[in-house]
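Peer 1: Below is the sequence, then the predicted model.
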Amino acid sequence: MIACLMALNAAAIDIFIPALQQIGAALDVQSENQRQFVITAYIVGFGASQIVYGTLSDRFGRRPVLFFGLGIYVVASFAAALAPTFEVLLAWRFIQGVGAAATRVIAVSVVRDCFGGPRMASVMSLAMMVFMAIPVLAPNAGQLIMQFGSWFEIFIAVGLFGLFVTVWAWFRLPETLHPEDRRELTWKRTAEAFRLVLTNRVAFGYTIGTALIFGVLFGFINQAEQIYTQVYHLGPAFTLYFSLVAIFMAGASFANSRLVQRFGMRPLSHGALIGFAGLSILQAVIATAWGGTLPFPLFLGLMVPTFCLFGFIGTNFNALAMDPLGHVAGTASSVLGFMQTLGGGLIGAGIGYAYNGTLIPLYAGFIILSLLSLTAITIAEGGRLFRRRHPVDDRAEDQTLSGKPAE
């Protein structure tokens, strides 16, 4: 169920990738790069509103907030199908993202309510495995729908998926917020929760590192349709190659769920990030020497291991950011989600909009963001990477920064 809640977000992004060209033609969008705003508008709404849902869920519980967001998501999905102009479509996409934000915050909060440490990372990895399957299925589902209809029917399909998840969660998801953990909805308590999140070095550092590495993913998603269809001229079949990369990402996430309890979150994610930066540099050097592009087999052959490494980064970084903040899980989830998704979405939009018919802007973004992310987590770890630490260490640091004695 957690995976399906998270999958709503991926479905609302990836299923529209093959429809961007048709949406642009139907709604008279002149610039090809502006078609990417269909993706960006959703991500901005999704990222910006998370900061509200966590605070509300810590006060009123996980269920009421979840169903409020799901209602917005379903209504906006159906309304977007009737959008008469591109601007109206973007507005409904933003609202759709606002509703979907509740699913992300509540999903992470529910997992943190029930688990901690490596077990939390393992559970999140299993959820992410299903979540990662959506980028495999969604673009092909979108392409299939367009074979018999148009982008209108894609919005209807997304709305029906949201309705299905709403009914399932209504009957099967219990309230996981313990009564003693409910926080009064006052400015003082809310500000205190935000202060705990922002002053914890580990949480803050990994949040920045995650936002930067998410910028890599969103940048690739924004450019994917143009790269596959304009650089490599693959036509509608490009969704199969896009899905191939996603399959290996899902496999890496599954492997992470098995390996994290043996090797630890830090060694796995730190090594993967360094490897990601190295592969990005290699691809940029080859592309520059090749005139800005790569032969397609080489492009795909290097992109697959690059995004396999991504499967060991995102989940672990998010778990490391959340782990010391279990006592304010809802607010923590919303603040981290706000910074990670909004920051990553805007950065990814910048990378996507820089598309110039070559692979250079994409690879340049990969290199810059991965190196900045490495810097952020190095600071978070006090300059020492690959250490295995017990969750108590991070909670003790959190108590120290909040002005309370460490246990």
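Peer 2: It's in. Not measured: the values here are computed from a predicted model.

Peer 1: all contacts plus neighbour counts: C-alpha atoms, from now on.
Peer 2: Fine.

Peer 1: Could you pull out the helices in the stretch 51-200 of the chain for me?
Peer 2: Along the stretch 51-200 of the chain, counting by DSSP state H, counting those that start in this stretch, helices occupy 62-80, 86-114, 117-148, 151-172, 187-199.

Peer 1: highest average neighbour count across the ones you listed?
Peer 2: helix 86-114 (a mean of 24; mean count of other Cα atoms under 10 Å).

Peer 1: quick one: that helix to helix 62-80, angle?
Peer 2: Taking axes from the mean of the first three to the mean of the last three Cα atoms, to 10 degrees, one finds helix 86-114 and helix 62-80 inclined to each other by 160 degrees.

Peer 1: re earlier: redo the helices of the stretch 51-200 of the chain as JSON lines? Include distance to Leu401.
Peer 2: JSON lines is the format used below for these (distance: least, Cα to Cα, whole Å):
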{"stretch": "helix 62-80", "distance to Leu401": "27"}
{"stretch": "helix 86-114", "distance to Leu401": "21"}
{"stretch": "helix 117-148", "distance to Leu401": "20"}
{"stretch": "helix 151-172", "distance to Leu401": "37"}
{"stretch": "helix 187-199", "distance to Leu401": "6"}
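
Peer 1: ok, and here's another one to check against it:
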Amino acid sequence: MSDASPHAETRGLPYWELVTLIASLMALNAAAIDIFIPALQDIGTALGVSDENQRQLVITAYLLGFGGAQLLFGPLSDRFGRRPILLAGLAIYIVTALVSTFVPSFEVLLALRAIQGIGAAATRVIAISVVRDCFGGRRMASVMSLVMMVFMAIPVIAPNIGQGIMLFGTWREIFIVVGLFAIAVGIWAYVRLPETLHPKDKRELTGKRIFEAFRIVLTNRVAFGYTVATSLIFGVLFGFINQAEQIYTQTYGLGPYFTLVFSLTAVFMALASFLNSRLVERFGMRRLSHTALLAFLGLALFHGVVAYQLGGATPIWFFVPVMTINFCLFGFIGTNFNSLAMDPLGHVAGTASSVLGFMQTFGGGLFGAVLGSFYDGSIVPLLIGFAILATLSTICATLADGSLFQRRHRRRGTEIVKDEAAE
């Protein structure tokens, strides 16, 4: 689809409301992760978890369920439409959130968190599919940046909400709040969100058709390359989230006030996503994201060297600004990489969103879990992981396009053309 006017492509829903609703659906995923960060220690204590690094599994279990289930919901949404799949996923999310308030053991909690992630997978697949149903090219990247701005704002609010709930209750009440939030978003989507899948784009739910759609996604060089690049860079984000509570409370001794510092980083990351929405239509997805990725890599290497020279950690007054800059750069990478991966696949948007989402979230969750497991009281392992993942992401982006900053010309018949929509 071309870079269409939003009012012509949102099926009668006002542009601002569509963007806000999609952002709220994406926010359900962020809320289910970030609101529990200040509660990890209490969850571990209440459920008898002796290994502090194992508390991170509360986040990892959700991410693995969230990543894996997207493979299911994409083909289903291409066959039955976006609305029924979204509402089914929201129902799973809500029920597991409320049931989790009664868990008797850590193992049961992890199982419910994985199932909650499965329900949340539908919201992610449908959110991205709806945006791709309605927009293409730079317009899609601009819309996704606005969506991601709200998505990135959740880490500003959620940890502080979680900390506030625990001042007057326990971590179990946090699940109730998450469930109520999902109920509100579900009612809004049921009442206002139209079906955006065009009848001509519906695909039969047969093994042959599903295999064909998956083949299209996995054999498209640009889509596959940027999908792997995104999963690597999301490993950076999830690795930091997994360790954030330990780094701020143990390495830097901030105690319960760490959520305020964590929120500061998220504020600037959200602002970077908003700035990306303003700049991407002028400069293009590739130039912005590739420049930001190289800057991210350079800053991670510099920070790692300084931390090592200082015995494992930089001072808090140095750590916070540098990490904030790093994640501002992330705001220019993740959204644009995701849009670059989705742009050539509009005719199989649901399946494409599921395959890309699975690889990005499941892969990013695994990378983040591995990175989190190396926490040893210092920040050096984290920064080494940042540098390794950013390097591999740069290689994948280069292989996807043939070069950095712009896609090489490609031959279509006897004519040399340039992919202007994606530039």
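Peer 2: That came through fine. Since we're looking at a predicted model, the values are computed, not measured.

Peer 1: Quick check: TM-score for this pair?
Peer 2: Overlay of the two chains. TM-score (TM-score structural alignment, normalised by the length of the first structure): 0.95; 393 aligned residues with a Cα RMSD of 1.2 Å.

Peer 1: mind checking which of the helices of the stretch 51-200 of the first structure is nearest Thr331 of the first structure?
Peer 2: helix 187-199 (6.6 Å; Cα to Cα).

Peer 1: Just tell me the aligned range of stretch 231-238 of the second structure in the first structure.
Peer 2: Here stretch 231-238 of the second structure aligns to the first structure at residues 211-218, judged by TM-score structural alignment.

Peer 1: what number of residues lie near the aligned partner of Gln309 of the second structure in the first structure?
Peer 2: Taking TM-score structural alignment, Gln309 of the second structure has Ala289 as its aligned residue in the first structure. Here the number of neighbours of Ala289 of the first structure (other Cα atoms under 10 Å) works out to 11.

Peer 1: how much space between Ala289 of the first structure and Ala224 of the first structure?
Peer 2: Distance, Ala289 of the first structure to Ala224 of the first structure, using Cα to Cα, to the nearest Å: 22 Å.

Peer 1: Over to Ala133 of the first structure?
Peer 2: Taken as Cα to Cα, the span from Ala133 of the first structure to Ala224 of the first structure is 17 Å.

Peer 1: And for Tyr363 of the first structure?
Peer 2: From Tyr363 of the first structure to Ala224 of the first structure the distance is 13 Å (Cα to Cα).

Peer 1: So for those two, which sits in the more crowded spot?
Peer 2: Neighbours per residue (other Cα under 10 Å) separate Tyr363 of the first structure from Ala224, with Tyr363 holding more: 25 against 19.

Peer 1: can you tell me which residues contact Ala380 of the first structure?
Peer 2: Ala380 of the first structure is in contact with Arg201, Val202, Ala203, Phe204, Gly205, Tyr206, counting by Cα atoms under 8 Å, 6 or more residues apart in numbering.

Peer 1: Reformat those as CSV; add secondary structure, distance to Glu87 of the first structure and neighbour count.
Peer 2: Shown next, in CSV, are the contacts of Ala380 of the first structure (DSSP: H, G, I helix; E, B strand; the rest coil; distance: Cα to Cα, whole Å; neighbours: other Cα atoms under 10 Å):
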residue, secondary structure, distance to Glu87 of the first structure, neighbour count
Arg201, helix, 40, 21
Val202, helix, 40, 27
Ala203, helix, 37, 28
Phe204, helix, 35, 23
Gly205, helix, 36, 24
Tyr206, helix, 35, 29
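
Peer 1: The second structure: which residue goes with Leu372 of the first structure?
Peer 2: The alignment partner of Leu372 of the first structure in the second structure, by TM-score structural alignment, is Leu392.

Peer 1: Understood, closing this out.
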